[in-house]
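**Student:** Here is a sequence with its predicted model. Questions after.
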Amino acid sequence: MNRTSNQRPAVFLDKDGTLLENIPYNVDPAKMRFAPGAGEALELLARSPFRLVVVSNQGGVAHGRFAQEALHGVERQLRRMFERCGATLDAACWCPHDPAGHVMPYASACLCRKPQPGMLLRAGRELRLDLTRSWMVGDILNDVEAGNRAGCRSVLVDCGNETEWQSAPRRLPYAIVANLYEATQMIVERHAYESRGPRAMCETVLR
């Protein structure tokens, strides 16, 4: 498929532990706080051509911890937080499923719960994204695998939340960084470098 002018790349962001402080099952907007470096990352992304999409497993719905409707308030607060950084949240995608849950119909397997790539693929279709130029940033290897399966490059924020390291091709990150700001710096610099085109890149190598 030919790349068209309205196919933009995206940065997909995991919510808890990557973008926000990790408070398990939190849907209270008053308790939502940026993780270290996240606010600065959004300020940098606001000046980039990337569309910004949050993709988050929210199995608390399947476990009866909160109703799916509570995520509307979470999304509204995220939009306000992005706006304060000069950025725009283009979409928030939630997966309410968990096979280990007990609330039907959410206590079931699905194609959207990371490491499945369903949320990224759906956002790609709906927002007309170029997934091959897009990035997934998360704090566990399920995020990395979801991004890789969707055809993106994936970055792991190693903040201590990954506890089940597995060496498998689909779970190998493009890079491992300390926080979202460090990931964003690398993504923006890499995009600028690649946007210069093959000839410019060759001239850089030859210098």
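**Tutor:** Perfect, I can see it now.

**Student:** When you work out contacts or count neighbours from here on, use the C-alpha atoms and nothing else.
**Tutor:** OK.

**Student:** Which strands or helices does the helix or strand harbouring V54 pack on?
**Tutor:** Per DSSP states H and E, V54 falls inside strand 51-57. Strand 51-57 is packed against strand 10-13, strand 91-95, helix 118-127, with contacts defined by 3 or more CA pairs under 8 Å, 6 or more residues apart in numbering; DSSP states H and E.

**Student:** Leaving out the residues flanking it, which one is nearest to L44?
**Tutor:** Distances taken as CA to CA, 6 or more residues apart in numbering place T184 nearest to L44, at 7.4 Å, with adjacent residues excluded.

**Student:** Is that neighbour in contact with L45, as I believe?
**Tutor:** Yes. T184 lies in contact with L45 (CA atoms under 8 Å); the separation is 7.1 Å.

**Student:** Alongside the first one, take a look at this:
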Amino acid sequence: MSAPPTYSVVVPTIGRPSLRIMLDALLESIGKAAGPGPAEILLVDDRPRPGAPLPLPDGAGDTVRVLRSGGRGPAAARNTGWRAASGEWVVFLDDDVVPSPEWAADLAADLTFLPATAAGTQGRVRVPPPLGRRPTDWERNTAGLEAAAWITADMAYRRQALEAAGGFDERFRRAFREDADLALRVSALGHRLVQGTRRITHPVRPAGFWVSVRMQAGNADDALMKRVHGPDWRVRAHEHHGRFGRHAVTTAAALLTLAAYPARRRPAGRAVLLGSAAVWTALTAEFAAARIRPGPRTFDEVARMLVTSVVIPPVAVRHRIRGTLAHRRAEPWGPRPVVLFDRDDTLIRDVPYNGDPAKVEPMPGARRALDRLRARGIRVGVISNQSGVAKGCITDDDVRRVNARVEELLGPFEVWEFCPHDAADGCGCRKPAPGLIERAAVRLGVHPRDCVVIGDIGGDVEAAAAAGARGILVPTRRTLRAEVRSAREVAPDLETAVELVLAAPARRDGRGRGAAR
């Protein structure tokens, strides 16, 4: 038997107590398996701001590492995790599942015996039923995970397939549809997705009175799925068709009833009012009955079903309209470039050898430009020469404090690389050498040719050319005229530079794509 391929485990989390239970079960399972364990377990903390330390088990050791993704949702958190992973396979687990004691051994068997055409394997999910009674509406919804296809509660992908597909679509900000979207794109590349033998348990989380109403936000995600995958996406993703059509008719009947009410004293108005009210009542009653009938039929559950069955249809329609408008021009997700910015006089005004975070001042339009890239799922980083460290004017810690202030003002960056050397040191990282770009690319799991470098002096674009990356010059008063003349691409400001990136995001030939002068 050949040795099983290497794998990494990625767990996005917001620090729920269930994380500790999941990790305890995972580590126990790994300890029982005869073969090698994961290359690493990457916990991706997706809280918008650092909170209390994550509840790590005692003895987690160096196997467990914590990354931060800045509160951008589970799709972005999973991307942060797999791009930092070193295994041939990346296994995604949710932070509220419980792997079986045999999970790690079964995973090794799943990966070892997969055909070469398979790029993904799904674990088997069990949702424990309630004891001594029928399940509630929320419990039945959770139990649907047992039959769901390609859900990331336990889903493993070849790293190469993730790279080819561009990872998860970060426009899905909730834990909904991002897994089906990725599965469709991986399948479209000619790969197979298969069912594995390993098992996890997915307990039912506590939920409040309005949980079913909040879930209707998923209708906006369905609009994105239809836009990028076509009207038959549900069939290909093994998804049921749902009730949205009836919700739309119910909502239309309710609106017509309200519109006809002022004319109720006229025969025609009364007829419309009575007809539309009858349709609304019948559809609402049918919806409530369909939810009440299989449930426990307690007073609380019946009351919840009656109230939410009235509210759900218009909320679902509102979210679908919102999603349709928001994603009307959406294109299919794919590999995104990485944009690496120079820091001083590109993102923030240059203060020579600055070690004081209070002196940080963003360049005009910097936040808007960065947010446009982030909204498109394009990762951003910073590469900066900091010769003041070699000169003794500032320390490494001073640079890091200033960088932290830059993130406070301009948002998170996925990678920071700076060169602490002086020109006379002869290092390979000080721009115009390519070292900073190459190091950033390695950390982000991309090739330098997939990077775009934006800076304000010739050294920035020369470093890009040396690394095989694309370079865009944004001149300032200190930029030499000769540097502007020799640059392949020049933009008058950061926002125009970002327009150039969005207009031609991918490049494979090491050449520029034009100039905006």
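**Tutor:** Perfect, thanks for sending it. Given the structure is predicted, the values throughout are model-derived calculations rather than measurements.

**Student:** picking that back up, can you say which of the helices and strands packed on strand 51-57 of the first structure is packed in most?
**Tutor:** Burial of those is given as mean neighbour count (mean count of other CA atoms under 10 Å); strand 10-13 ranks first at a mean of 24.

**Student:** Can you check which part of the second structure whatever helix or strand comes next after that one sits on?
**Tutor:** Counting by DSSP H and E, the next helix or strand C-terminal to strand 10-13 of the first structure is helix 38-45. Residues 366-373 of the second structure are where helix 38-45 of the first structure aligns, taking TM-score structural alignment as the criterion.

**Student:** how far away is the closest residue in space to R379 of the second structure that isn't next to it in sequence from V380 of the second structure?
**Tutor:** In space, and not counting its chain neighbours, R379 of the second structure is closest to V338: 5.0 Å by CA to CA, 6+ apart. Using CA to CA, to the nearest Å, V338 of the second structure is found at 6 Å from V380 of the second structure.

**Student:** Kindly report the same for L325 of the second structure.
**Tutor:** As judged by CA to CA, L325 of the second structure and V380 of the second structure stand 27 Å apart.

**Student:** Which one's more surrounded, the two?
**Tutor:** The residue with more neighbours, out of L325 of the second structure and V380, is V380; 22 against 14, by other CA atoms under 10 Å.

**Student:** Return the residues in contact with the spatially closest residue to G166 of the second structure that is not a sequence neighbour.
**Tutor:** Excluding its sequence neighbours, the residue lying closest to G166 of the second structure (CA to CA, 6+ apart) is P335, at 3.7 Å. Contacts for P335 of the second structure (CA atoms under 8 Å, 6 or more residues apart in numbering) come out as 163-167.

**Student:** so which pair among those residues is furthest apart in space?
**Tutor:** A164 and G167 (7.9 Å; CA to CA).

**Student:** Which one's more surrounded, the two?
**Tutor:** Set A164 of the second structure next to G167 and count neighbours by other CA under 10 Å: G167 wins out with 25 against 13.

**Student:** and the more buried one, that one's in a helix?
**Tutor:** No. According to DSSP: H, G, I helix; E, B strand; the rest coil, the state of G167 of the second structure is coil, so it is not within a helix.

**Student:** Check which helix or strand L42 of the second structure maps to.
**Tutor:** Using DSSP H and E, L42 of the second structure falls within strand 41-45.

**Student:** Which part of the first structure matches that strand?
**Tutor:** Across the first structure, nothing matches strand 41-45 of the second structure (TM-score structural alignment).

**Student:** Just name whatever secondary elements that strand is in contact with.
**Tutor:** Here strand 41-45 of the second structure touches strand 7-13, strand 64-68, helix 74-84, going by 3+ CA pairs under 8 Å, 6+ apart.

**Student:** same thing but at 6 Å, please
**Tutor:** For strand 41-45 of the second structure, the packing partners by 3 or more CA pairs under 6 Å, 6 or more residues apart in numbering; DSSP states H and E come out as strand 7-13, strand 64-68.
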